[in-house]
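Enquirer: Prediction below, plus the sequence it came from.
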Amino acid sequence: MATLGLTDNFVPHISERGSLWQFHFVRSLMAMAVMLAVAAVGLGSLRPRRPWAVAGRSLFQAGSMLIYFGCLSVLPIGVVVAGLFTSPLFVVLISILFQGKRVGPWRWCAVGIGFAGALLVIRPDPSALNWVSFAPILAGMLYAVGAVATRAWCEGETTLTLSAGFFAALGVFGLVGMALLPGTGAPEGHAGFVWRTTGPLDATMLFWFAVQAVGSLIGIALIFRGYLLGEASHVAVFEYSLLVFASFWAWVLWGQEVPPLALAGMALIASAGSIIALRSDDPVPPGRTPAGDGP
């Protein structure tokens, strides 16, 4: 989350002149080149043990990111981020409804506190809500399915394999967007990010693509590793910390001040992580008593 919070602050350098679809395609090519080099020196394998499971999981998470970035062009960023950060709530619900796991009150408390803290940080405007505003919630649900599937479907796969699947899916989405969009009539500046098919590939743009490729590869690989090692409803709460790190880097890099209400939200997010770390154990199947997730 700290790595992604840093790299997300550089997206405006790309969105002002670039294309979302070209960005996903070129960044995926760069990330795949890095992973191929890592695999070539014997530090991992790109070959999946269960190709269909890895492909299915990758489509869910890549689809989530596609909706998320697409919504940024038509909705206020606070609404979009709030929708995506419903994913920990969906992770808990999926764990209960489809995996038969029981989540105790401490886990529910942490998720609720984290979501409340996220709302204080991003402060979505209720007057800006319409039916399109529910699309980011769909992104949050797809992300949650992919998060749960990381361990449920892909246990035993390597982090490198899952990362390759994710970037490959995003690269395909980017290529499809470049091929199908008309490429004419796109607005100037940041507003045209989603509607352009291509943008300039000069040295400056390639540099920022490379920064995004390396930074997102590191951050996403660590997230996937976390979901492989830990229970999804446990790990998901810590993703709220992205808002804290993104705000910190925005203050360091751009001098953007954080209002007191947002600071209170960050304190709630930190509290949610502390609850999970100190009081919450992995959920267990029905019929067994949780060791540390009870009252």
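Expert: Good, I have the coordinates.
Enquirer: Going by C-alpha atoms from here, please, whenever you check contacts or count neighbours.
Expert: Will do.
Enquirer: Okay, helices next: where are they in the chain?
Expert: Using DSSP state H, the helices of the chain run over 2-7, 11-15, 20-40, 51-71, 77-84, 87-97, 105-122, 135-152, 159-180, 203-229, 232-235, 241-254, 260-279.
Enquirer: Gln61 is in contact with Met141, isn't it?
Expert: No - proximity of Gln61 to Met141 does not meet the contact threshold set by CA atoms under 8 Å, at 9.6 Å.
Enquirer: ok, back up a step: for the helices of the chain, which one sits closest to Ala291?
Expert: helix 260-279 (9.3 Å; CA to CA).
Enquirer: Against that first model, consider the following:
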Amino acid sequence: MTAASSASTPSASAQMKGILFIVVSNGIFGLTDALSKVLTGSYPPGEILFFRSVFVFVSIAVMVMAQGGWRRVQIVNWRLQWARGLLLAATSYIFVVVLKHLPLADLTAMMFISPLVLTALAPRFLGERVGWRRWTAVGIGFGGALLIIRPSGEGALWPMLLAATMPLTMSIRDIITRRLAVTDTATGMMICSTLCVMAGGLASLPFGWAIPTWEGLGLFALTGTLQGVAQFFLVYAFIYGEAVVVAPFRYFLLLWATLYGWLFFGAFPRAETITGAAIVCAAGLYIFYREMRHGRG
């Protein structure tokens, strides 16, 4: 290893900080999902998104001011920012709608299909070459997704089919994120996306909202604030640690979701869901490994 490369590589201590940040971030994200599921019992999806986003924005604003103020926020490509924000708003709305009907672990497992979809879209939209190994991993991963969806399983199928659209919207959002990362800061992306989700939630007001109780407002505030904190933890995870070290720990979110599903709702994933999630995660990790190897090669 050359002096230059060793200087640019984070120390073991920094790598551990990165891992800790992403594991804690996932734990907080999982908790906000569980709290949002609790809220779906009393409030419509749009109202949940609006109030949650208000407190997300407040927490982001406080952290921005603590880190040097708004001058450090850089937004150049407004058109792509709003497109990304609208995709996130659509994904968030679908998530909250189906969250009321699906176990937390099942829905979280569905979200991890997005790296497979992103790989499938990469040749067309990112100009990236995808070799046969990654295509094989995509195919195997989609097989695992079918186990999660359970086309012949128990209960209503429509929530899972609706949830199956999320990996597509998330993948398109990630494609836009890669392009924005060249010119815009991560904080700028968080601010724009939060405002879009807030506006999308507010647009549902004519369809009927429930008057929040003090307890409901407290849950909105707690959920939104925690989500804002989790976003900053996620950013710092990749500041301290290399992506090749930190990114695989994103899959800890599935463990958190399983834990919260059991603690809050007494739900535990079925054998088919566990098997399907394991296949999807393994395929996603292999794709990530191949991308890192290709990038370094």
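Expert: Noted; the coordinates are in hand. Quantities reported herein were computed from a predicted structural model and do not represent experimental measurements.
Enquirer: ok, back up a step: mean neighbour count added to the helices of the first structure, as JSON lines?
Expert: JSON lines is the format used below for the helices of the first structure (neighbours: other CA atoms under 10 Å):
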{"stretch": "helix 2-7", "mean neighbour count": "20"}
{"stretch": "helix 11-15", "mean neighbour count": "17"}
{"stretch": "helix 20-40", "mean neighbour count": "21"}
{"stretch": "helix 51-71", "mean neighbour count": "20"}
{"stretch": "helix 77-84", "mean neighbour count": "22"}
{"stretch": "helix 87-97", "mean neighbour count": "22"}
{"stretch": "helix 105-122", "mean neighbour count": "22"}
{"stretch": "helix 135-152", "mean neighbour count": "25"}
{"stretch": "helix 159-180", "mean neighbour count": "22"}
{"stretch": "helix 203-229", "mean neighbour count": "19"}
{"stretch": "helix 232-235", "mean neighbour count": "25"}
{"stretch": "helix 241-254", "mean neighbour count": "18"}
{"stretch": "helix 260-279", "mean neighbour count": "19"}
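Enquirer: Format those as CSV; extra columns: distance to Pro290 of the first structure.
Expert: Shown next, in CSV, are these (distance: least, CA to CA, whole Å):
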stretch, distance to Pro290 of the first structure
helix 2-7, 31
helix 11-15, 42
helix 20-40, 39
helix 51-71, 28
helix 77-84, 29
helix 87-97, 14
helix 105-122, 11
helix 135-152, 20
helix 159-180, 29
helix 203-229, 19
helix 232-235, 14
helix 241-254, 26
helix 260-279, 11
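Enquirer: I'd like to know which of those is closest to Ala128 of the first structure.
Expert: Proximity to Ala128 of the first structure (CA to CA) singles out helix 77-84 among these, at 8.1 Å.
Enquirer: Which residues does that closest one contact?
Expert: With contact meaning CA atoms under 8 Å, 6 or more residues apart in numbering, helix 77-84 of the first structure is reached by 68, 71-72, 118-119, 122-125, 129, 133-141, 143.
Enquirer: cool, stretch 39-53 of the second structure as well?
Expert: 36, 92-93, 96-97, 99-100, 194-195, 197-205, 209-210, 216, 219-221, 223-225.
Enquirer: just stretch 276-285 of the first structure next, same as before
Expert: Stretch 276-285 of the first structure is contacted by residues 100-104, 106-107, 110, 231, 234, 237, 290-293 when judged by CA under 8 Å, 6+ apart.
Enquirer: Which one (most neighbours) among these?
Expert: Val237 (28 neighbours; other CA atoms under 10 Å).
Enquirer: Tell me which residues touch it, please.
Expert: Val237 of the first structure sits next to Pro88, Ala110, Val111, Gly114, Ala272, Gly273, Ile276 when contact means CA under 8 Å, 6+ apart.
Enquirer: let's go with 10 Å and repeat that
Expert: 85, 87-89, 91-92, 107, 110-115, 269-270, 272-273, 275-276 (CA atoms under 10 Å, 6 or more residues apart in numbering).
Enquirer: give me the stretch of the first structure that stretch 36-48 of the second structure matches.
Expert: Here stretch 36-48 of the second structure aligns to the first structure at residues 11-23, judged by TM-score structural alignment.
Enquirer: gap between the two ends of the matching stretch?
Expert: One end of stretch 11-23 of the first structure sits 10 Å from the other (CA to CA, to the nearest Å).
Enquirer: Select from the contacts of stretch 276-285 of the first structure every entry located in strands.
Expert: Among these, no member falls in strands (DSSP state E).
Enquirer: Which neighbours do Gln61 and Met141 of the first structure have in common?
Expert: Taking CA under 10 Å, 6+ apart as the contact rule, Gln61 of the first structure and Met141 both touch Ala147.
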